[in-house]
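S.K.: model the structure of this input:
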Amino acid sequence: MGGDTFNLPVGPSDLCFDTSEFMKESFSADEFLHNYRNAASLEQMRDDLGMYLKVLRNSMIELINADYQDFVNLSAELVDLDKRIEDIRSPIVQLRSDILEVKSMLSGTMNEISECLEKKREIRMKQIASEEIRRLTEKIGKVKDQLSSANENQDSLLNLLERLSLDVVQLEFVVKLHEKHISESMKKDANEIKSLLLEKLKECFLHSIEHHDKKSIGRCLKIYLMLNEIRNAEVTYRQFVVIPKMSNIITESNLQNDPQGLVGIYAKIIEFLETKLSILLSITSSNPNFKDFDFLINSFWTEVEQRIELSMNSIFAPGNPDQFHKKFTSTLSFLDTIEKYAKDSSVIKDHTQYKSFMDKWNLSVYFLIRFQKIGASIETVCSKNLNELFISDQNNFKLEPFLCTINSITTSWSEDVYLPQLFNRFFKLTLQLISRLCTWVDQVLETDKFECDNISQSTYLMMIYLDIVTFMREFPKILETIVKKASKPFVTQRQLLENCFNESKKSLCTRLTQIELKVAQDLIANSAPYLKQVNDIPRLYRKTNREIPTKNCAYVDHTLAATKEFHEKYNKSIGMEKVSQFLINIFTELTDQYYNAITEVLTSVQKTEESLRRLKNLREKGGSGTAAATRQGMSDDDKIRLQLQVDVIYWTNEIETFGITKSQVKKLLELIKFVEDATKIHVADDK
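M.R.: Modelled structure (predicted):
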């Protein structure tokens, strides 16, 4: 019954609401009233709700009556329920107590059995240990006797050592396995036997090395490997072969007395490597079983590096950069030779002593000394007076700062200065040198008072201009040198290097533009004053009865003089195209000023002419007895206009001699048309 879904009884059909509304989970009285407020009046809704309430009450009574017997039975069954539960609980608790007691007894019995088994195992282990100890005692005595009575024959001794090495390995295993049951004296005897075996093995090993006996060396290494004494073999070779030789080679006195200096010392070390150590290296590299032996690093390199640090530490002093560079580069060559003999060069480079050795070379101090020397040279040059910077044409440079900069960059990347480990610093120094040169150019451009003997500011600026152009021509060569010097990671980033150089090139190009503007302004300033002489032309022709003009006035030549000189001087050095661009900018500005000056003159002439015409008309109206004589020839004003036209034509022709067309100069065509129209109009008026 509880699992069934309960449905409300259906009410009368004439109710004003739906009875299923009361079963909705979201039922709300307010919402119910809101939904049915228009279905009936409140009085009717009240009556219908009361009617449905009666239906619900009747339904509830029927439901109780239908299940009455079940309710009665449930009440009867609940009587004495606690007593019955307690009757069931008591036996269960007793059963639990009995089970725990049995478990405790079983645990105790099992513990006793385990202890007995453990004691039995201990007894058995002691028996085994006793047997092993007995055998071990016999073996120790046997091995001692054999080692003591070993003859000097190399092959026989090696045969004996190979057999005894197996016994020694077994001894070590037994001692380790039964360590608790073996006495200290017996452990000591076992260690003495191994030491005696290693001593004999050392003698064989050194004898084989001395006589270059590859077969015997291989057998010795095999025994060392069997005894797990690889490190012992490396130490033996270092102590009895490497140290005696290196102690005679690597000394401060040898460094000072050797004609080749450090290079000579390194040559002797490499000679030892090639003549003595190479036989060991060839044996270990050709046999995969010997791959764990590393005599190059653990015997040779560690001793060589340690002795160099202790006995020749003067080589690390960076005070003399030239000597430091020679020693460091020869050291790199020395290390490269050693790395060729290594199984893997990265193993040497990752070795602690290798890193320590490289850290001894104070490259930062070396670079600082180089930086100060190179920087001081260019600073000294840039601090000179401008008239002290002229040089004879060396490398096509005219001023010392540019020659000094290019020489400094070349020096930075030369074989005697550059170090691969300092690539990024030398590259940065190159960019700094170019930046310093740009700063010097800026200082010259910003100079308020130019003080230089026998040379104009524009000429000096053009010398800078030419040197910048020459300097930038060296950029591809410099970049190629840098890329060749770069290590592999930088080579893959060639585009990045080019971008950095392009930024420096842009800086220099910006200075070129500034110089162009400055020089153009200077030339314009020198030429423009002559254009003011256009205002003097009316005085030359008014009431002077001059001939009709056929030649240009002198001011035009004076105005063009500076630009002609500039063209002749720099046409070849910076190229016709660049000079033409210079002159176009200059002529554009001068033509604009020329146009304004001619406009003023022609406007003044026109006003004067109109005034005279009005005055003439007044006189004619005054009834004078004879009219003015007919003007013969060209009037003064016409001559003025014609002179201006002749000057403009000459101006245009001279501009064209520079290879510049009329259309390239702004307002030039407009100026030509302006003077032509002025002359034609006037002639037409005369007619």
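
S.K.: C-alpha only now, for contacts and for neighbours.
M.R.: Noted.

S.K.: residue 258 and residue 267 touch, don't they?
M.R.: No. Using Cα atoms under 8 Å, residue 258 makes no contact with residue 267, being 11.1 Å away.

S.K.: now stretch 344-358: buried residues?
M.R.: For stretch 344-358, a neighbour-count test (16 or more other Cα atoms under 10 Å) marks 348, 353, 354 as buried.

S.K.: want to throw the residues you listed into TSV with secondary structure and distance to residue 663?
M.R.: Output for the buried residues of stretch 344-358, formatted as TSV (DSSP: H, G, I helix; E, B strand; the rest coil; distance: Cα to Cα, whole Å):
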residue	secondary structure	distance to residue 663
348	helix	73
353	helix	76
354	helix	73
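
S.K.: correct me if wrong, but residue 543 is in a strand.
M.R.: No. Assigned with DSSP: H, G, I helix; E, B strand; the rest coil, residue 543 falls outside any strand and is coil.

S.K.: my guess is it meets residue 636, correct?
M.R.: Yes. Between residue 543 and residue 636 there is a contact under Cα under 8 Å: 6.9 Å.

S.K.: settle it for me: which of these two has more neighbours?
M.R.: Counted by other Cα atoms under 10 Å, residue 543 and residue 636 do not tie: residue 636 has more neighbours, with 22 against 11.

S.K.: the more buried one reaches residue 541, doesn't it?
M.R.: Yes. Using Cα under 8 Å, residue 636 is in contact with residue 541, at 5.5 Å.

S.K.: in the protein, where's the longest strand?
M.R.: Identified as the longest strand of the chain according to DSSP state E is strand 390-394.

S.K.: one more to line up against the first:
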Amino acid sequence: MTLESSSRDPFELDRLAEELVSRERLDDDDAPGHDLPIYVPLAHDNPYLTSDVFDVEAFLLSRSHTSLRDLRTELRDYLASLKEELVKLINDDYEAFISLSTDLRGEGARLERLKEPLGDLKTQILESKRELHVIQDAIQEKLEKRAVLREEKALLHLLLKLSESVTRLESLLLITSPEQDDEMQQSPLDDSRPMALNLTEDDRTRGNRAKHLGRVATEYTQLLYHASKARQENCVFVDEIQWRIDRVRSTLSSDLDHLFSSTLIALTDGKADGKISEIEKAKSTADLTECLRTYDSMGLWRDAEDVLRRDVVRRFSIFPGALAAPSSPLVPHTPFRSSTTPSSVAPSSALPPRTPYTPFTSFALKTPFQMNHGLGTAANSPYAHLLDDSEDPLARLYSQILRFVERDMIRIMGIAEKVSLRSVSAGRKDKSLVAALPAEKSNGEAADDGFEIMANVVWEEFGRAIMDELGHVVFAAGRPNEFRKHYETTQAFIRSLEFLAPSAHSVEAMRAHPIFSAFERRWQLPVYFQMRWKEIVGKVEEALSAPRVDLASATDKHSFASTQAAAVWVAISACWSAEVFIPELSHRFWRLTLQLLSRYKTWLSNSLIPDDKAAQVPAEKVTATSTPRSATPVEVPSAENAAAEDSTLRQYATTILDVRSMHMNLLTLWEQEISVMLPEAALEERVNTEETLQQSLAALTATTVSMSSHIVAILTKRCCDALLPVRSISSQFRAMANKQMPKEPSYFVSSILKPVKVFFGIGVGQGPGVSLKEHFLESYATDIFEAVAQRYVYHLTGMKKTEDSLRRLKKGKKSTFSLFGGGAAKDEDGKDEERIRMQMILDVEAFGKDGQSLGLSVDRSESFQSLTEMVHAVDLPDST
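M.R.: A predicted model of the protein is given here:
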């Protein structure tokens, strides 16, 4: 801006005007406008007209700014435009159509001329197609004939292999051929078959018998495979030689059984002197392994188990008088540690006295463990110490069975387990072979593959023998003590036997065996529990038949003061003791525990718990302004009432102590034993079980509330009775000859709270509630002190009102009496009032100190504060 312009417009009005105009223009642009509705004429692109379904309401709403008359006019105009466009389109297309028909004139003849050569071409193509089909059918027929010939040739080769395999097997097993059978029938000189085991040299030596039979079993497996393939083709030849295949199978099975039996006898019995060399032992073990491998490859697991059962296990016989017969030592083939070795089993005295021995956990199914197949396994079993009782004939019998299994069976089971695992991993089991075996070989067992010697041989024989021969002794539930001992010993035997199993699968198979299920059902555990229930509950009911608490004698070794609580605790402890508890009955014993607690609570409710009215504190809860009831007669306690109250105090104190002991002991029993002995369950179920116990204990503890109230009521009454001399202080001071200012509290103050001290045994030796002192002294003393302070206020208020009445009777004299007033009195009555007031102050202070000696905080007592204010008041207000 130049100097000249600035001089003409010193205030820059032009610039300000321009800015104002621009600002108003901007404001007008930003201001919201009121646009009028835009008229949109009807067109082909209108969305309401082009939709698939015409919506009248939506169309009318979109034209809401148009009146119906204008809308009708608009629609008619749009209809006229549509008609005009339609006529235009027809005219344009008609001209094109007319021109097309003119252009195609004469094209029909040309098309007919083009169709003539197409018929000849079609005829030639069809002729060629027929010739190709004929050639194709001829080739296919020749191929089918060649396929049939090929299959027949393969079948003939298969039948030849089948015949050769049968002949070769008969030769290997020294079975006479059909031709030899015919010759022998014509000249029957010797109809006996030479044993395949009586082999001559090379492959016929004793050391190669097992390998020879193994090769024969392999050949037999191939024979069965070929026979199954030929049987699928419905060959009659297979049916004709089936008898020879069956003869081969039976012969091979018989020879294998014979070899297996002789090997078992050589390995388990040894020589006549009981000794066997290591070389012979190794050879026998190798033959045993080869025999088991042959059994496994043929699927004859049950046959091998039958041989074991017949030649080994049944030699250990269990007869009805086995428990009464003298025990004979079972000499092992090789040295092994005895189950009585001190290093293997802890002495019985080292066992916890309260923790029951529970050898019934299913450890083999839930936790993996390492099986030891060496010697001394039974001695290492954690359950062996239960079978060391030399005085128990059943334990001795079980120990002999375990030593027998350990000596003669554990090596065989280990080898069989290894053979089965190897065959499974190699996939060498042929299901068709197993299916080809006769039905009678299964012996009713489950069709599981592999050896199950522990389940089908060891347990089946010994379990059935125990049930059949010793069942009347072992399973006799009529004698609960012997039954419990037999059950524990038998379960220890079963777990020790499981410890000898070669694998966890063997343990599972043993527990799934029908004999095991039948064996477990023979235990009449409900009958045993019923007898224990009668025994336990009978003693408790006998103790609870008394209507009052019976103090336990000093010779009883338990923490309960009454015989009733001791009987309930003994019953609960017996449920979980080693002499009574059985894990399979844990839920029933748990229910009985809760029932015993409920029965004890019911007895307390019916016999000891006082009525609510009797438990009320007899002291009147009055304040300094309440009206005294001087006309109410005071009940003088008699000797009988005092004795009855003393008995009640002892009863209730003993019961409260026993309930607390029951609560603590049961919680300890739950943590240390019950929670461990109950079966494993989900966390939520275990929490619910513990909550149930807590609820039962809470209900039992709740019964002591009324007892505590009644104890407080009796002690409060006695303390208030000791407070009665406070009413005669005024008359005593007025009648005294030597009227001096008091310096000590009254004689009765020290005896006000004495009933509390006597009850808790404070400074007076033993009291009925000395055991409750630690937990109940503060609460009891607080309630009693508060009630006594209220009664103290009541007596002082009554004294003041009595003096006021006497003062009003003195006519013509100015009332200058103030029991606790501080006014200067010059006459003798004023001096008496001052001495009475000082005596009251000393008594109240001594009463407070006595309460503090009980551990109370008297400053927090509202009644005591009111009492202190009353005796220190300058002038007590008139309440009339």
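
S.K.: give me the TM-score for these two chains.
M.R.: Once superposed, the chains reach a TM-score of 0.79 (TM-score structural alignment, normalised by the length of structure 1), with 639 aligned residues with a Cα RMSD of 4.5 Å.

S.K.: roughly how far apart are the corresponding residue of structure 2 for residue 329 of structure 1 and residue 655 of structure 2?
M.R.: Matched by TM-score structural alignment, residue 329 of structure 1 corresponds to residue 488 in structure 2. Distance, residue 488 of structure 2 to residue 655 of structure 2, by Cα to Cα, to the nearest Å: 38 Å.

S.K.: same deal with residue 472 of structure 2?
M.R.: 47 Å.

S.K.: same thing with residue 499 of structure 2?
M.R.: Distance from residue 499 of structure 2 to residue 655 of structure 2, by Cα to Cα: 50 Å.

S.K.: ok, now residue 232 of structure 2?
M.R.: Taking Cα to Cα, one finds residue 232 of structure 2 at 88 Å from residue 655 of structure 2.

S.K.: same question, residue 199 of structure 2
M.R.: From residue 199 of structure 2 to residue 655 of structure 2 the distance is 91 Å (Cα to Cα).

S.K.: more crowded one of these two?
M.R.: Taking other Cα under 10 Å, residue 199 of structure 2 and residue 655 do not tie; residue 655 has more neighbours (24 against 16).

S.K.: how much space between that one and residue 547 of structure 2?
M.R.: Look at residue 655 of structure 2 and residue 547 of structure 2: by Cα to Cα, they are 13 Å apart.

S.K.: repeat for residue 147 of structure 2
M.R.: 104 Å.

S.K.: try residue 165 of structure 2
M.R.: 94 Å.

S.K.: also residue 140 of structure 2?
M.R.: 110 Å.

S.K.: and for residue 117 of structure 2?
M.R.: For residue 117 of structure 2, the distance to residue 547 of structure 2 equals 130 Å [Cα to Cα].

S.K.: more crowded one of these two?
M.R.: residue 547 (12 against 9).

S.K.: now do the aligned residue in structure 1 for that one against residue 300 of structure 1, distance only.
M.R.: Alignment note: residue 547 of structure 2 maps to residue 385 in structure 1; criterion TM-score structural alignment. To residue 300 of structure 1, residue 385 of structure 1 is 60 Å away according to Cα to Cα.

S.K.: also residue 402 of structure 1?
M.R.: 51 Å.

S.K.: I'd like the next helix or strand past the longest helix along structure 1.
M.R.: Scanning structure 1 for the longest helix, with DSSP state H as the assignment, gives helix 81-148. Moving toward the C-terminus from helix 81-148 of structure 1, the next helix or strand (DSSP states H and E) is helix 154-177.

S.K.: mean deviation of that following helix from structure 2?
M.R.: Comparison of helix 154-177 of structure 1 with structure 2 after fitting gives an average deviation of 3.2 Å (mean Cα distance after the TM-score superposition for structure 1).

S.K.: contacts for that helix, please.
M.R.: Defining contact as Cα atoms under 8 Å, 6 or more residues apart in numbering, one finds that helix 154-177 of structure 1 is touched by 132, 136, 139, 143, 150-151, 182, 187, 190, 193-194, 197, 200-201, 204, 216, 219-220, 223, 226-227.

S.K.: restricted to helices, list those.
M.R.: 132, 136, 139, 143, 187, 190, 193-194, 197, 200-201, 204, 216, 219-220, 223, 226.

S.K.: select only the buried ones of those residues in ChimeraX?
M.R.: Buried members of those, defined by 16+ other Cα under 10 Å, are picked up in ChimeraX with:
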select :132,136,139,143,187,190,193,194,197,200,201,204,216,219,220,223
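
S.K.: ok, residue 403 of structure 1 touching residue 397?
M.R.: Yes. Residue 403 of structure 1 lies in contact with residue 397 (Cα under 8 Å); the separation is 6.2 Å.

S.K.: so which of those two has more stuff around it?
M.R.: residue 397 (23 against 20).

S.K.: counterpart of the more buried one over in structure 2?
M.R.: Match for residue 397 of structure 1 (TM-score structural alignment): residue 560.

S.K.: a helix runs through that match, doesn't it?
M.R.: No. Remark: residue 560 of structure 2 does not belong to a helix; assigned using three-state DSSP, it is coil.

S.K.: list the residues that contact it.
M.R.: 552, 566, 657, 658, 661.

S.K.: who touches the first one in this structure?
M.R.: Contacts for residue 552 of structure 2 (Cα under 8 Å, 6+ apart) come out as 560, 561, 562, 563, 566.

S.K.: and the last one, what helix or strand is that in?
M.R.: Looking back up the chat, that one is residue 566 of structure 2. Applying DSSP H and E, one finds residue 566 of structure 2 within helix 563-575.

S.K.: packing partners for that helix?
M.R.: In terms of contacts (3 or more Cα pairs under 8 Å, 6 or more residues apart in numbering; DSSP states H and E), helix 563-575 of structure 2 is packed against helix 525-543, helix 586-607, helix 639-669.

S.K.: for the helix or strand just after the last one, buried residues please.
M.R.: To tie it back to what came earlier, the one meant is helix 639-669 of structure 2. Once helix 639-669 of structure 2 ends, the next helix or strand along the chain (criterion: DSSP H and E) is helix 675-677. Residues residue 677 are the ones in helix 675-677 of structure 2 that count as buried (16+ other Cα under 10 Å).

S.K.: after helix 675-677 of structure 2, which helix or strand is next?
M.R.: Toward the C-terminus, helix 675-677 of structure 2 is succeeded by helix 683-702 as the next helix or strand (DSSP H and E).

S.K.: ok, and what's touching that following helix?
M.R.: By Cα under 8 Å, 6+ apart, helix 683-702 of structure 2 touches 594, 597, 598, 600, 601, 659, 660, 663.

S.K.: ok, the residue nearest to the spatial centre of structure 2 to residue 693 of structure 2 distance?
M.R.: Most central in structure 2 under Cα atoms, centre = their mean is residue 681, positioned 1.2 Å from the mean C-alpha point. Per Cα to Cα, residue 681 of structure 2 is found 16 Å from residue 693 of structure 2.
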